[in-house]
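Enquirer: sequence first, predicted model second:
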Amino acid sequence: MEDTIFRAYDVRGTVPDQLNTQVAYAVAKAYFEITPGSNFIIGYDMRESSLPFARAFAKAAQDMGRSLVSLGRTTTDMLYFGLGSKNFDGGIMITASHNPKHWNGIKLMGKGVVPIDMNQLRARYQENDLQVQEVDTEFSGEIQAVNYDKDFTDFILSLVDPTTFPALKVIVDAGNGMGGLHARKVFQLLPMIEVIEMYFEPNANFPHHQANPVVPSNTKELSQKVISENADLGIAFDGDGDRCVFVDENGNYVSPHIILAIFARFFLQRSPGAKIAYEYRNIYALDSVLKEYQGVGLPSKAGHSFFKELMHREGAIFGGESSAHYYFQDTFNADSGILPFLLIFQILGSEKKKLSELVNEFKYKFYSSGELNFILQSNKTVEEVYQALTDSFHPKSTTMPDGLVIEFDNWRLNARPSNTEPMVRINIEALSENQLEESITKVHEVMGDFAIYLGDSSYSTQEDLHSPLKDRYLKLLQNLWYTWNPHYILPIIDLYGDGWRKNSPPGEFASQYGKKKTRFHTYR
């Protein structure tokens, strides 16, 4: 059994070649061996393989004398609630979140929603490898079911003051993931909120768009709906419901790092000097809030296990990532997909502002590139990228707290490998729009020697890059700003060869590949 499935903070891989019921049983056996206690809780998402994997965990629990109860199909934040509030010794969530349908994953927690040691899990898994390969993983019984829906909605609403909520019209896109499952039950208790639902039916094929709202292109339909319905804001969930992203009343995507700053201000206004956990991708907006309210910043590596462990240890009141994972002391230091939109409702009501007004306080002071995703060429390494970026810019300071961080007087850059996908992610911040554009252009020039630029998209495997030519061509049409910018020609040549030129009109470009007539669509 290969152990590449062990990531920095979960188990994740493709089904069935990397993850199957045999592997799930082996992971379960290792998990139960290293996690003290006898009472555990499990939940799973809508993927075809998720229930079989849960049953493999049930078989391992049975074989090892552990008690396991099931929430059934649920969200990750519901699993955290059950684990944290009902005093279980550990919790398991079977999900690959936003990854495509042929992926799955396993999030593993200990008592109190404390992350387990993934290195210890991996080592035990390797020790057990030969012992479990021939074990029967078929679970013949029924996993005891539990339902904490009412407890959860009562709990999450107790953390806010609904009497402050203004009357709002809200568009909610669940992305065919699990996020709509419990959000709907919360909204039903908020008569002042008019909700228009989008894609609430769980469907692991993700027929409308990838369930990853941090990618702005996945919120285009939501933005259009907000505008056409004259709504006050839009909300989009990820696949397992532990993240949500916002669109303002003008249909503009709201960067999660700005929401992080808005939430930090909310908590620090009530608890000046409190501790706030953050990671290194975007810090300017948050840093301004920390300085104004004497907050204590706690830097962390990106990833839910790192944040949970840090917040448990240091007593942080709140933490957040640019990936839209928001962690709250009140939710057992775990991330939640529901509490963030409830807090936004309360802030909008208390401050009597529109969402765009809250956002613009930071958006036009601190400029951000958003996440720039690059997949490395097969003969290049992350270390070579780090060296080239450092040599090209001659920064004021260079550190390696989580990937590469280079700092200047008026801009900064963080480059780091993804923990869940085979790519390098780069985030740039600047104190002026001109400086941001200049820095982005220079980064593309450097990265053109090492990697292929993916825009705001992501790929789950390098093999996904070898998609049909038609698909790659259509992808370019969706990113004309990138395709026809002379600074970005090198990644395009990497994909299509020297036959393409930046001044080639789309029809002429298509004809080079045997498409004599092309029907063009408008991608908005």
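Expert: Cool, got the structure.
Enquirer: C-alpha from now on. contacts and neighbour counts both.
Expert: Fine.
Enquirer: in contact with the nearest residue to residue 90 once chain neighbours are set aside, which residues?
Expert: Leaving aside its sequence neighbours, residue 90 sits nearest to residue 110 (Cα to Cα, 6 or more residues apart in numbering; 4.1 Å). Applying Cα atoms under 8 Å, 6 or more residues apart in numbering to residue 110 gives the contacts 35, 89, 90, 91, 116.
Enquirer: residues contacting the closest residue to the second one other than its chain neighbours?
Expert: So that's residue 89. Closest residue to residue 89 apart from its sequence neighbours, by Cα to Cα, 6+ apart: residue 111 at 4.4 Å. Residue 111 sits next to 83, 84, 87, 88, 89, 90, 91 when contact means Cα under 8 Å, 6+ apart.
Enquirer: next, count neighbours for the fourth one.
Expert: So the one you mean is residue 88. 21 (other Cα atoms under 10 Å).
Enquirer: quick check: it touching residue 36?
Expert: No - Residue 88 lies out of contact with residue 36 (Cα atoms under 8 Å); the separation is 10.7 Å.
Enquirer: that older thread, just the buried residues of the contacts of residue 111.
Expert: Buried subset of the contacts of residue 111 (neighbour count, 16 or more other Cα atoms under 10 Å): 83, 84, 88, 89, 90, 91.
Enquirer: any idea how far residue 39 is from the third one?
Expert: When distances are taken as Cα to Cα, to the nearest Å, residue 88 and residue 39 turn out to be 6 Å apart.
Enquirer: then this one, side by side with the first:
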Amino acid sequence: MFDPAMFERKADVRGVYPNQINEELAWLAGKYLTQSLKKEIGGEAPKVMVGRDGRTSSPAIYSSLIQGIASEGGQPIACGLSTTDMIQWGVGEGICGAIAGVMITASHNPAEYNGIKSVMKSPETGGIDILRPLDHMAPRYEEDTDNGATPAATCSPFPSNGKMNLQSRFVDAALSRSERLKDAKGKVVLDPGNGVGGLFRPLLSRALKAIGAEAELLAVAEQIDGTFPTRPSNPGLPGAVKLLQETVVTEGAEFGAAFDGDADRVFLVDEWGQFVPGSVLLAALAKAMVEKNGGDGSVVYSAVSSWLVPETVRAAGGKAILCRVGQDAAKVALTKTDAVFGGESSAHYNFPDTYCLDSGLFALVTFWDMLLETGLKCSQLLGQLKPWPASGEVNLRVECSDWKAMSSEVISTIKKEYGTDEKNSYVLDIDGVSVFHPKKPEFATVDDVFTIDKSGDPTGTIYREVQNYTPDWWFNIRASNNEPLLRVNFESRDAAEVTGQTYSLISRIREICGDRARVDVQDWGNLK
């Protein structure tokens, strides 16, 4: 059995294997995706790159999805073990004639999860567009028939020839973004967390040696193991990268880099072993990109990123563009605003000059280049930025009969409560609910603070341009796309407010849920 409701997801298909996502669902996903590509682009045999991460269920799902593509007349390009950004980059490059790509991964989710991420190269913009299951699979399922007869055998899940070398070509493309890496010295420690980023170190070491760099790459948790025995697949969780932090200090490394399960996200650790929040690296990279563009250009950032990001972008001369969380929204905003850079606090970093690719490896190389350009240590470079005191992302698990309805009620209630004159706050519902305090006389409404691009996003539901306003404090509450979680972020200029205000929000959420749901704190963010 498979659950057709999985096709109604907004970003990607993701769930627990084998109850929610399994081989049957993957086969149909491949079939429906191919049907959709024929309608979107035309042609009878669209070429689709397919890669997989190192999860134990990935080989079976990967094989089934390839069969599904072939059964509908598509031509699967079997890439095997790959990172998500490798697949997206390969689609952008049109390797082997690919017009679309699929990655079998559950990204940062626990080992029992798996998923299907789909993209295509936009004929209009040349960028990479997210193929949302809700738009490209659910309608095909509704159109399908009840014929249960199995089709003829389709194709092998292996390439016909063995020299595509996607992995090494991608690594070379990442290194080509820096002319200074040939001068790199010292040690850098990689932490793939037993994810598919375990591919990187040998490929990077070989490529660095080829250009004359004397840098030494070390690694922890390098062996690809879909059970994630060393740490969680999400390196952003509190304490997740302790081994990396210890190794960086012990080895006297320049910095460390931790990737998530499919290695499209990266978090850094400085030479003192201090964890670098995603928003801090986002701000640093954004500043560099705006300055490189002559002190001009737009930067897209997600709705839950630190206010440090728009502050830093504006100080560098750029425009700050707030967008809904998720790469589907980020890529739209990047394209519509002709941005020079973008990213999310979750450690996605987007490069508009390369198909709006979100790549952990591209970000790592870009930051390494910044260190070489400035001659500064990692802590010195990032120490120029002043992060706001923040709760971090606090995740509340909501256990009830219908957690989506319950989370919608919580968000709606908070929106109404903070929309009163008494609260003196701006309320923005671009992603869950965001509240910014206080109001300022020069900005009468929230639409004056976060202005709508009437040509690019006339509804203002994907992105907004941030005007010259800075709150004293702000928070966001939103629901997870894939898990029964409410995510709470609170940030203030005054560190003394953070803990108390965040606890008050948690208490209020529990009051709204009452005895209809159990609300437990799954992750405390920075609070504990």
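Expert: Structure's in. What do you need? All figures in this text were calculated on a predicted structure; none of them were measured in a lab.
Enquirer: and the TM-score between them?
Expert: Scored against TM-score structural alignment, normalised by the length of structure 1, the superposed chains reach a TM-score of 0.82; 459 aligned residues with a Cα RMSD of 2.4 Å.
Enquirer: now the alignment partner in structure 2 of residue 13 of structure 1: how far from residue 317 of structure 2?
Expert: In structure 2, the residue equivalent to residue 13 of structure 1 is residue 15, according to TM-score structural alignment. Shown here: residue 15 of structure 2 relative to residue 317 of structure 2, a distance of 42 Å by Cα to Cα.
Enquirer: what's the neighbour count on residue 144 of structure 2?
Expert: 9.
Enquirer: before we move on, what about residue 66 of structure 2?
Expert: 30.
Enquirer: mind checking how far it is from residue 362 of structure 2?
Expert: Using Cα to Cα, which is the criterion applied here, residue 66 of structure 2 is 28 Å from residue 362 of structure 2.
Enquirer: over to residue 161 of structure 2?
Expert: From residue 161 of structure 2 to residue 362 of structure 2 the distance is 28 Å (Cα to Cα).
Enquirer: which of the two has more residues huddled nearby?
Expert: Neighbour tally, residue 161 of structure 2 and residue 362, criterion other Cα under 10 Å: the higher count belongs to residue 362, 27 against 6.
Enquirer: so the more buried one sits right up against residue 174, yeah?
Expert: Yes - between residue 362 of structure 2 and residue 174 there is a contact under Cα under 8 Å: 5.2 Å.
Enquirer: ok, back up a step: return the subset of the contacts of residue 111 of structure 1 lying in helices.
Expert: In this view, the contacts of residue 111 of structure 1 that belong to helices under DSSP state H are 83, 84.
Enquirer: out of residue 15 and residue 317 of structure 2, which sits in the more crowded spot?
Expert: Between residue 15 of structure 2 and residue 317, counted using other Cα under 10 Å, residue 15 has the larger neighbour count: 20 against 17.
Enquirer: the one helix or strand the more buried one maps to against structure 1, how far on average?
Expert: Residue 15 of structure 2 belongs to strand 13-16 when assigned by DSSP states H and E. For strand 13-16 of structure 2, the mean deviation from structure 1 after alignment is 1.2 Å (mean Cα distance after the TM-score superposition for structure 1).
Enquirer: I'd like to know how far the counterpart of residue 485 of structure 2 in structure 1 sits from residue 142 of structure 1.
Expert: In structure 1, the residue matched to residue 485 of structure 2 (TM-score structural alignment) is residue 423. In this view, residue 423 of structure 1 and residue 142 of structure 1 are 40 Å apart by Cα to Cα.
Enquirer: of these two, who's got more company?
Expert: For residue 423 of structure 1 versus residue 142, the count of surrounding residues by other Cα under 10 Å is larger for residue 423: 25 against 10.
Enquirer: check contacts around the more buried one.
Expert: Residue 423 of structure 1 neighbours (Cα under 8 Å, 6+ apart): 373, 374, 375, 376, 417.
Enquirer: mind running it again at 6 Å?
Expert: 374, 375, 417 (Cα atoms under 6 Å, 6 or more residues apart in numbering).
Enquirer: mind checking the SS state of the closest residue to it other than its chain neighbours?
Expert: Of all residues not flanking residue 423 of structure 1 in the chain, residue 375 sits nearest, at 4.4 Å (Cα to Cα, 6+ apart). At residue 375 of structure 1 the chain is in strand, as set by DSSP: H, G, I helix; E, B strand; the rest coil.
Enquirer: got it, and residue 409 of structure 1?
Expert: For residue 409 of structure 1, the assignment made with three-state DSSP gives coil.
Enquirer: and the gap between it and residue 372 of structure 1?
Expert: The value you get for residue 409 of structure 1 to residue 372 of structure 1, if Cα to Cα is used, is 22 Å.
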